[in-house]
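Please work out how this folds:
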Amino acid sequence: MARHVEDVIQQSLRSNHRNLFEYNAQAGPMAIPYRLVVWDQFPAGLDESSWQSLCSILASGGRCGVGVVLRLSQSTVWPSFADPNKLSEFGLHLEFSASQDVAYLRGDEFPGIPVRLADSPQSDRVKEIMECHLQDITEVGKVVVPFESIDVGAMDLQRASSAESLSIPIGISSAGRIQSLKLGVGTSQHVLIAGKTGSGKSSLLHTMITSAVRKYSPEALRLVLLDFKKGVEFQVYSESQLPHADVIGIESKREFGVSTLEYLDRIMHARGELFREMGVQDLASLARKAPSLKMPRILVVIDEFQELFVEDDKLSQQATMLMDRIVRQGRSFGMHLVLASQTLGGAYSLPRTTLAQMAVRIALQCDSSDAMLILSEDNTAAERLRHSGQAIYNESGGRIESNQGFQVAFQNKEQQMERLHSIPRSAIPHHPAINPLGRQVVFEGHRPAVWNQKIVDAALVQHRGKDSGVLAIVLGESVSIDPPVVKTIAKGAGRNCLVVGSEETIAASILACSAYGFLRGERTHDGQARRIILLNGAKPEDEALSRVIQSMSGSAHCEIASTRDLDRVMQQVHSELVRRLENPAEAYAPLLFCVANLARFRELRKSDDYAFGESSENAKPDAIFSELLRDGPSVGIHVWVWADGVGTVSRWISRQSLRDFEIRILTQMSSNDSNQLIDSNAANRLEPYVALLQDDVDGKPIKFRPFSVATLPATFED
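Sure, this is the predicted structure:
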C-alpha cells in the first residue's frame, strides 16, 4: 500500500492534481479507486518495516485516496520502535465507553466530544452486503480503454508524415492523456517490451500495429512482423492483406527469422548507398533534401524474440550479429526494432550491450526478476502492476524518474478486422531500399505451405537457367525468406531420391511437386518425350497420395501401374535401361521411375539369390531395382522412392543400394533413424509440416515446408 501511494503521487497526481478526487474528476476510465486499510488489535504483528510503511501511508495516503482504520489493543505492549503519539498526528482518535455504544473524540481539536454510533446491521444484511461487494470487486481492477479514444479521426486517416519521426498512440496515460510510442527522436529508436502471460502483451502489439497503420500510409510506414510463439496472433494481418506489411511470420521458424534479419540488413545497405549518393546522413535529412522521394520508415515487430537464441548455434550467432547491427545503425535508416517477450531472463538472449541500446521500455505485469531487467535494478514498478493492459512507459532505458503509467487501449478481434479492412489497398512496392522482393512474404508455420504457381515456376526457371532441358524438381517452400526449394538433378551415379517418413500427406506433396518440376522442363529430347513411370502403392486410406496419383494419370507423359503390374513394368524399365547402357553415346530423354510406398511391393525386397547381368526376361524385380539404382542415373533414368520408415528401408534396400540414393528427404523421426540415414539427428528436431533435404554431393541439410496437397494444381500439363 505504501508503494501504491508512491505510484499515485509519481504517475498520476504529480504536480497537476492536489488529490485523488481532483484526478478522478478528469481521469475517465483511468480513475483510481479509493482504498481502506483496516488493522484490528493494533499493534499486534507490527514489525519495524511495517511501522515505517504505515507512517508513510498516514502521511501521504489521504491525498492518494488511502484511508487507515486502526483498532488499538489495550493488552498488547507497544514495540520500542513505534511511537503511539505518531498516530494522532494524522487522524482522529476515538475512545469507546465501557458499554461500547458511545465513543469520544480525543485530541487538542476535539476535547472529549461524544459520538453516538449507529446500530450495527443484522447479520443477514451484513452477509448480503459482503456478497454484493465480493461479486463486484472482481470488476474493480478491470480497466478498459476503448481503442476509439486513441484512434485517428476519419479526416486524418493515413495522413501523418513519418519523415522526422513516428508517434503511435497506444493508450491513455495515468495523467489522462493519450500515451504515444515515439520513435526516431534522440535515443528513442527501439523498443523492449516484457509482460507475463495474461499481462496484455499481445493486446499491446495489436493496438500498436493497428494504430500505426491507421495513422500512417504504406508510403510512410512499412511493417515486418514476426511471431515465434505457438499461436496465430499475426494471422489477422495476413487475412486482411495489410498493405503496409512486407513480411508476416506466423509461428515463425528460427531460419525464417534469421533470413528476415538478413533481408532487413540488405535494405539498410541499399539505403546506405542511396544516402551516400544523395549526400545525407539520415532519413529526416533525405526527406528535407528530396521531399518527392518517398522513403518510408520500417517498424520491425518481433514477438517472443528470444526463440531466436534457444540454441547456441550458427543461427543464434547470426541473429545476434544482425540484430545488434539493426539496433546500432537502424536509427539512421529509419528502421526501428520492437522486441517483445514474456520473460527477459534465461541463458540465451541478446547481449546486455545490445539491449542497453534500446532506450524505450514498456513493462506490463512482470515478476520481480523481469521487472528489474526490463527497467532497472532500482526500478521495480512493473512488479506492482495489477491488471491486464496496465503498463509503464519509460523512454530513458528504465530510469525510475522516467516512469509513466498508462493503460493499453483495447479492441476485440472483430473491431480490429473492421478497422484493418477499412484501410485503402495499395500495391507492394518493389525497391531495393524498401522491399527488394517486390511482394508480401507470409510464413505460416502452423500449417503446410500454400502453392503459388507463379513463384514456383519462377524458381524452376531460375534453377534451369537457359537450358530448359535441365531436370529440376521443386520440393516445397523454404523455411527462410528465400524462393521455393528446388533440386536440380544431372546425369550421374547416385542421382536418385529417397523420401522417408510416415506422413503420407507429405510424401504425396513431394511426389506431386517432383512430377510437376520434371514435366515442366523440356518435354521432348531429340524426338523423345520425358516420361514418368509410377508404381502405385497407395492404400485405400491414403487420400492425399491417391489424389496426387489421380492427377498424374491425366498426363500423357505419366504411366501409372499397380502392384499387379509390377513384373511387367520392371521388365519394361529394365529393357529401357539395357538399351541405354548399350548405346551410351545417344541422347535420351530423362525418365523418372517412382515407387510410391515401397512396403507395398514385396517383390522389390532385397534378396541374395540374384546375379547381375541376367537377361531382361529372367531378371527378378528386386535385381532390376538394384540395377536401376546403380546404373540408371548415368543414362538419365532416375529413381524416386517413398518409404514409410527406416525399417522398410533397411529390409528392402541393401547398404550398397542405399548409397545410390544421394538425395534423401526425411520427415520427423527418431534420432537413431535420422543418424542411420544422414549421419545426423537433425530430422529428430523437425517441427510439424517441415521436411529435411540432404544431398550427399554438398552435404548441406536444407529444411523446407511441403506444400498442402489441397493447393496443388489439378493437372501437370502446361
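
C-alpha from now on. contacts and neighbour counts both.
Will do.

May I see the buried residues of stretch 533-540?
533-538 (16 or more other CA atoms under 10 Å).

how far does that stretch stretch from start to finish?
The straight-line separation of the ends of stretch 533-540 (CA to CA, to the nearest Å) is 21 Å.

Show me what the one helix or strand C513 maps to packs onto, helices and strands only.
Assigned by DSSP states H and E, C513 belongs to helix 504-519. Where contact means 3 or more CA pairs under 8 Å, 6 or more residues apart in numbering; DSSP states H and E, helix 504-519 is packed against strand 471-478, helix 543-553.

Here is the second sequence; please produce its structure so I can put it next to the first one:
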Amino acid sequence: MTLKPGDLLAAVQKDVRQARATIRARRSDLDETIAEAEAAVERAREEAAATSGPELVLEHWRRHAAEAAPGVASTPWDDWVVEPEPSDDEPSLYRVGSVEGGVPALVPLLDAGHLRVIGKDMATADAVVDSLLVRIVATARPGSVRISLYDPRRLGAGLGGFHALSRPGLLTVYGVEELKDLLGSLDRDIRRIQRDVLGGGHSSIAALAASTGRRPEPWQVVIVQSPVRGFRDDEVAHLESVMHAGAACGIHVICRDAPLADAPGIETVEIGEDGTVRTSMTGELRVTVEPPPANLVRDVCERAARWVGIERDPPRFAELVPHRFWGETSAPGVRAPIGEDVDRYEPVEVLLGDDPVHALVGGPPGSGKTNFLYALIGSLSARYSPSELEFYLLDFKEGVSFARLASGRTDKTWLPHARLIGVNINNDREFGLALLRFLGRELERRGAAAREHEVTKLEELRAVDPDGHWPRIVAVIDEFQVLIQQQDRITDESLYLLNDLARRGRSQGIHLVLASQNVGGVQALWGRGAILDQFTLRVALPKARRILADDNPAAQQVARFCAVVNSESGARQANRVARLPDAGAAGTFDVLQRELWQRRPEHLAPPQIFDGAHVPELTSVPSPPPGEGIVGQLIDLAGSAATVRFDRNPGRNLAVIGTRADEAYDVLSSAVMSLARGHAPGSAEFVLFEGEPNPQVARLARWLADEGHRVDLAAELPEPGDRQVPVYLALFAVDAATARSAPLRTAVRRLAEHGPDGQMHVLGWWRTVDRLRADVVERTGPVRTIDAWVALDVRDSELTSLPGGQLQHWSPRRRRALFYDQRAGNTPQPIIPFKVLSDTTSSTPEGM
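Model prediction:
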C-alpha cells in the first residue's frame, strides 16, 4: 500500500501528540513521587528533632566520622600516641578541624579528588594543609604516599616540619621556575598509568587495588602555591587538565589561591576576611581549624622515613628461614622469601619455575648484590633438600663471595646443595664456559629422559620416574659479563649456550641467575634480545642500570638495604620493593649452613671447588698409567689432569715454550715426576740435560733416584736407537746450549725425529717458538716432530707454525698455559701448571 505525503505527515503528527501526552502523565507521576518522598523526609526530620535532641544528632555525626575517618584520621591531637600505627582500614575522609559541638570537620582527598584552599590568611591555610598531610602520612603505609611541593613564595618553607620525608624521596620540592617541569612529570605519569597500569581494564587505581588486593602505584599528593605574579592562563589550563585525569591515577592536587573553575571532585576550603573557615562538606557551619603540634608532625615524618628504609633496621635473616627444614618439593619450581615488602610488611618471594624461569640481578659496588645472593641461596636451601635442589655457583670478580659455602681451614662445613663452587675466576673465563657446557649436557640428558618417558617437562618426568634423581638446578654466575665481554671464541660459544639454556631450561628445570655490577656495559648480551627476553625476573639494587625497563626509574629511587623485585621483565607496574636482611653477617648464613650440613645425607660428597687463585699440587692427581705424563690441570669442572701419552708413534715428544723459567721448570718437572710415578722402578730411564745450571734440576735428579729410577745428569745427548725400556730426555733451557753448539742442535733434531720409534722421547723447554723451530726443523716450515706442546707467555700469533697453533685465541697470563696434544685432536686448552719445585732449601720437590 502506498501512502500519500499528506497521509504520512498526519500519522507522524498523531504519534508526536501521543508521545507528549505520555510524557506529561509520567512527569506528573514523578512529581507526585518526589513530593511524597520530600514530605516523608520532612516528617522524619521533625520526628527526629522531637524525639532525639541535638546531642543525639551530634552523636550520630561523630559515629559517621569514626567510620569514614577511623583512627588518627579524625582523632584530636591530644589523644594521639607518639608513633601512631597505620590504620588497617584506609580512611576516606580526613579531619582538618571541628565544628560547633566538637564534631570533626572532614575533607576527602586520597582516591576521591582534589582540594582547593581559598583565602589570604596564610597561617590558617598552612594549618589546614598541615593537618591534612600529617593525618595522611600517619594513616598510610610508609612509602605509599609521595608529596610534591611547588611553593615559589617561600621556597618550601611552608612544609618545614615535613622535610624529614625528603631523605627517602617521599617529599620533592620544586623551584620557582619548575612548575612546568612538575606538571609535565604529572602528565607523563598519568599517561603511563592509563596505558601500562590500568590498560582499559579498570577505571582507576582505587578500583584496581580493590579488585587485586594490591596497589601498584603510590598516591601522589601535589601541593601548588600560587606565585606572587599569579598563575598564567596556560598554567591554570594545564593544572586543570591534570586535576581532571589525575584522581583516577592516584594523583591529588591541593591548590592554594588558583583561579580554578568549580568542578566535580574538588573540595573547597574557604577562609574569609574575618578568619572564618567553611568547607564544601560543612556548608554554612563555621569550622575551627586545628593546626597540628610541631613535635607531632616531626615524629610522624621521622617514623615514616625510618620505616621506608633509610633508618629502619632491615629484617632479620632468621625471618627467611622456615621452622621446618627441607619440607617443600621443587617439582613445580622453587620459591622463597628474600625480604620484606616496604609497603605491606609481608614477605617478598622470588620464584624460579615455569614463569619466571631465569633471573637477572644488578647493582653497583656496595649496593648489596652479594648480600641478596646470600639471602636467596640461604632461603632456598632451607626449604628444599639437596635431592630437590642443586646449586652451581661461580664468582668472576676478585673475591671469595661463594668460598664461604665450601669447607675452609677453620670452618669445615659446606653447603649441602652446592655441587660446584668457583671463585676468583676473573681470569679464567674458560671455567665459566666449562660450566655452561656441563649444563648443556645435563639439558640434553634430561631431554632424552623426558622423551623416553613421553613427557615434556621436569615436573612430569619426576611424576613418571619417582626413583630418578631430577633436582632443580640453579646456576648463579656473579659478574657474568666477564664471560662474554671479549670478542673471541669463548664469548661466541658462551652466548650460544646461554641462549640455548635460556630457551630450553624452562622445561628441564635448569635455571640461571646472572648477576652483574653493570649489565648496561655488556654489549654482546644486549645485542641478543632473545636471551634477555627469557630473564623475566629482574632484581635491581639501588642505582642499578639496565636491569628494569627503560621507563622504570625505581632502581634510582630505592633506598639502601632494599631491592626492586620485578617478575615482568622490569615493567613498572610489577615493581615490589623489598627490604633485605643482612645475610652475610656472623650468626646468620654461617649458622644456617652449619645446621644444614649436620642434616646432610651420609653419601653426599662435598662440592667441587675451583679457586683461580690456588695453584694445584701434583700429589692431588692420581698416578697415571705407564708412559703418560701430566703437564698441568685442565680448567674444567672435574679438575682433570692434562696428560701426554708417550709411545712409539712419530712426534711423541713434548715442547714447553716461554720465558717464565719457574713455570717452565714446573711443567717439565711435572711431566717427568708423573712419568716416574707411573713406571715401576727400573722400567724406565731418565736423562736430565741442563742448558743453563739450575739447582732445581739437581733436586729433581735426587728425587728420581730416591724413587728407584735410573737417572743420568748428562752433558751430552745420546744417539737415537731402539731401547729396551722407555728413555725420557728432559732438556732444561736447551736453546741456551744449542745456540752455542751446532752439533748439539743436530742431536736434538735427530732425537725429536727418530727417538720415539726407539722409545726415546724429548721433553724440552725453549724460550721462543723460533728457537724451537731452529732446533727441530731442518729447513723452513712448520714443526712436525713435536705434536704436544705447552705455551706459557707466548702470544697466539707466534704459535701458528706448531701443530694446532692456528686454532686458538690466547692471552698469556701468570700461572696459566696453553696446552695442545695432536693425538687428542682437540683445540688448544688452557691449563694450570702444577707447582712442584720449591725455591727453599728443601732437598725434595714441593708436595712430593
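
Between the buried residues of stretch 533-540 of structure 1, which sits nearest G647 of structure 1?
Nearest to G647 of structure 1, judged by CA to CA, of the buried residues of stretch 533-540 of structure 1 is G537 at 17.1 Å.

T648 of structure 1 versus R602 of structure 1, what's the distance?
Noted for R602 of structure 1: a distance of 10 Å to T648 of structure 1, by CA to CA.

So which of those two has more stuff around it?
Each of R602 of structure 1 and T648 has its neighbours counted (other CA atoms under 10 Å); T648 has more, 16 against 13.

what's near enough to touch that one?
When contacts are counted by CA atoms under 8 Å, 6 or more residues apart in numbering, T648 of structure 1 touches 598-599.

where does it land in three-state SS?
Classification of T648 of structure 1 by DSSP: H, G, I helix; E, B strand; the rest coil places it in helix.

how far does stretch 208-221 of structure 1 sit from the chain's center?
A distance of 20 Å separates the centroid of the chain from that of stretch 208-221 of structure 1, by CA atoms, centre = their mean, to the nearest Å.

do the same with stretch 636-650 of structure 1
Averaging C-alpha positions (CA atoms, centre = their mean) puts stretch 636-650 of structure 1 35 Å from its chain's average.

Okay, buried residues for that stretch please.
636-646, 648-649.

just checking, which of those belong to strands?
Mapping those onto strands (DSSP state E) picks out 637-643.

quick one: which of those residues is nearest to V301 of structure 1?
Checking those against V301 of structure 1 by CA to CA gives W642 as the nearest, at 40.4 Å.

What separation do you get for the counterpart of the closest one in structure 2 and G97 of structure 2?
Counting by TM-score structural alignment, W642 of structure 1 lines up with W765 in structure 2. Distance, W765 of structure 2 to G97 of structure 2, using CA to CA: 94 Å.

Equivalent analysis for F480 of structure 2, please.
F480 of structure 2 is 59 Å from G97 of structure 2, by CA to CA.

same question, V748 of structure 2
From V748 of structure 2 to G97 of structure 2 the distance is 105 Å (CA to CA).

Can you give me the buried ones in stretch 449-456 of structure 1?
The neighbour-count check on stretch 449-456 of structure 1 (16+ other CA under 10 Å) flags 449-451, 456 as buried.

In helices only, show me the residues you listed.
Of the buried residues of stretch 449-456 of structure 1, the ones assigned to helices by DSSP state H are V456.

Identify, from the buried residues of stretch 449-456 of structure 1, the entry nearest to V152 of structure 1.
When the buried residues of stretch 449-456 of structure 1 are compared against V152 of structure 1 (criterion: CA to CA), the nearest one is V450, at 35.8 Å.

residues in contact with the closest one?
Listed by CA under 8 Å, 6+ apart, the contact partners of V450 of structure 1 are 707-708, 711.

same deal with A638 of structure 2?
Taking CA under 8 Å, 6+ apart as the test, what A638 of structure 2 contacts is Q608.

what about it, which SS state?
At A638 of structure 2 the chain is in coil, as set by three-state DSSP.

about what we covered before: I'd like the buried residues of stretch 449-456 of structure 1 as JSON lines, with distance to A382 of structure 1 appended.
Below are the buried residues of stretch 449-456 of structure 1 laid out as JSON lines (distance: CA to CA, whole Å):
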{"residue": "A449", "distance to A382 of structure 1": "40"}
{"residue": "V450", "distance to A382 of structure 1": "42"}
{"residue": "W451", "distance to A382 of structure 1": "46"}
{"residue": "V456", "distance to A382 of structure 1": "49"}
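
for structure 2, what's the longest strand?
Every strand in structure 2 considered (DSSP E), the longest is strand 333-341.

Read off where that strand ends up in structure 1.
Here strand 333-341 of structure 2 aligns to structure 1 at residues 165-173, judged by TM-score structural alignment.

Tell me where the stretch 1-150 of structure 2 has strands.
Taking DSSP state E, counting those that start in this stretch as the test, the strands found in the stretch 1-150 of structure 2 are 93-99, 103-108, 114-118, 145-150.

Out of these, which gets nearest to V221 of structure 2?
Nearest of those (CA to CA): strand 145-150, 4.8 Å.

Give me the helices and strands touching the very next helix or strand once past the closest one, please.
Note on strand 145-150 of structure 2: by DSSP H and E, the next helix or strand toward the C-terminus is strand 171-174. Here strand 171-174 of structure 2 touches strand 145-150, going by 3+ CA pairs under 8 Å, 6+ apart.

what's next to the strand it packs on, contact-wise?
Residues outside strand 145-150 of structure 2 that contact it (CA under 8 Å, 6+ apart): 137, 156, 169-176, 178-179, 218-225.
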